[in-house]
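**Student:** can't give you the sequence, but here's the structure:
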């Protein structure tokens, strides 16, 4: 993952919790049903959970409240500081990202929200292969992220953002690595996952992928 994104996460750390509550009109639709989305991810998690992109710890709290054993991975030092202020003192929170992270032992479920798009599609494919090797058969990925139905749908959302003078949102949509359903489905199949995609709001889809094959191609 680019170090530029880590700098961005440091900047976001001060305003992230307010933004997810819908206080910023540019990102209001992206975070619509935010609490419900976190709940849906937590409901699917089981066993030892590896969470990528802990951020300020909002999903982590739900996972811990469910009684799950959770290991967190986060690249931003400022986000880590924010998360630690909310989470138990003994919570295992490691410095790392989707591509580079310390050994965490046996993992049953890998989760993430609003973060996988910081990888290019090529990096996403490599990461999914890595997770397939880490997970046992029937182990799960549960990711909630901006995933467009098509390249045309993404283009239309950029045009809408510009029309509404949502300059920051338009820039994000043009420069970050949001993928499409077809691309993500192909990556999951190649890595040996069966999967379901469930739309959660205008931008976000919930990916539930189960490892069904040890023969990645």
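**Tutor:** That came through fine. Everything numeric in this text was worked out from a predicted model, so none of it was measured.
**Student:** can we go C-alpha only for contacts and neighbour counts from here?
**Tutor:** OK.
**Student:** quick one: contacts for residue 101?
**Tutor:** Residue 101 sits next to 73, 94-95 when contact means CA atoms under 8 Å, 6 or more residues apart in numbering.
**Student:** now do the SS call for it.
**Tutor:** At residue 101 the chain is in coil, as set by DSSP: H, G, I helix; E, B strand; the rest coil.
**Student:** just the ones of the contacts of residue 101 in strands?
**Tutor:** Per DSSP state E, strands hold the following members of the contacts of residue 101: 73, 94-95.
**Student:** and of those residues, the nearest to residue 84?
**Tutor:** residue 94 (11.3 Å; CA to CA).
**Student:** my read is that that closest one contacts residue 70, right?
**Tutor:** No. Here residue 94 lies out of contact with residue 70, judged by CA atoms under 8 Å, at a distance of 11.2 Å.
**Student:** which of these two has more residues huddled nearby?
**Tutor:** More neighbours surround residue 70 than the other of residue 94 and residue 70, with 23 against 18 (other CA atoms under 10 Å).
**Student:** alright, now check it against this:
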């Protein structure tokens, strides 16, 4: 659908370029994602065999494929064609035929309203400025069926603005010691991407028409939100 000239273009890469095949191939190792953790998350969200699931910013499809082993249908959405190709290879290797990919972002995906039971997204919404996070969350709310569940994990600053320098430096140090991301890459995230404050994110979720069920924070930089369509 054609958008007005003021509409945000969400297909552009922000931060690390995940159109680069080398970045895609190293992604799982650097993120240290765990399929067992994904299975536990899906169980917590109450996934059933008759559910339709959508995973936004699906990356290499680890969570989406875990969902597809249970759900009726899974939409795997990402702006990176390389990530989607990796997701399809993963699904094929697991013998899954109920996973559909879509190259799109939160503002450009095309999934009918009231058609999805569970929406998940890990480390993707921070690619949008706060104004457009709100628009994106409102779109997700419309996509869910009544009572549908949302799980959102992202980099969120749980601190006062005056504490940002200390929290940022602490996170950079931790990432260098515990992940495959170096100082320059984490600094790029903080400087050029759009992570926000905890009180802003919680407010955006609720203003979009969700009932916020739980918000869990760790290291003052990571947040998990569980919500349902109000």
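**Tutor:** Thanks, I have it. Not measured: the values here are computed from a predicted model.
**Student:** circling back to that earlier point, could the contacts of residue 101 of structure 1 be laid out in TSV, adding distance to residue 5 of structure 1?
**Tutor:** Listed next are these as TSV, based on distance: CA to CA, whole Å:
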residue	distance to residue 5 of structure 1
73	15
94	17
95	14
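**Student:** relative to residue 182 of structure 1, which of those is nearest.
**Tutor:** Nearest member of those to residue 182 of structure 1, counting by CA to CA, is residue 73, at 27.5 Å.
**Student:** alignment lookup: that closest one to structure 2.
**Tutor:** Aligned counterpart of residue 73 of structure 1 in structure 2: residue 77 (TM-score structural alignment).
**Student:** where's that match relative to residue 119 of structure 2, distance?
**Tutor:** When distance is defined by CA to CA, to the nearest Å, residue 77 of structure 2 is 11 Å away from residue 119 of structure 2.
**Student:** more neighbours, those two?
**Tutor:** In this view residue 77 of structure 2 and residue 119 are compared by other CA under 10 Å, and residue 77 has more residues nearby, 28 against 24.
**Student:** what residue of structure 1 matches up with residue 25 of structure 2?
**Tutor:** Going residue by residue (TM-score structural alignment), residue 25 of structure 2 aligns to residue 14.
**Student:** what separation is there between that match and residue 111 of structure 1?
**Tutor:** Counting by CA to CA - residue 14 of structure 1 and residue 111 of structure 1 are separated by 23 Å.
**Student:** who's more crowded, those two?
**Tutor:** residue 111 (25 against 14).
**Student:** got a list of what the aligned residue in structure 2 for that one touches?
**Tutor:** Correspondence of residue 111 of structure 1 to structure 2, assessed by TM-score structural alignment: residue 120. By CA under 8 Å, 6+ apart, the contact set of residue 120 of structure 2 is 53-56, 150-152.
**Student:** how about a cut-off of 6 Å?
**Tutor:** By CA atoms under 6 Å, 6 or more residues apart in numbering, the contact list for residue 120 of structure 2 reads 55, 150-152.
**Student:** dump those to CSV, plus neighbour count.
**Tutor:** Formatted as CSV, the contacts of residue 120 of structure 2 follow (neighbours: other CA atoms under 10 Å):
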residue, neighbour count
55, 24
150, 27
151, 19
152, 19
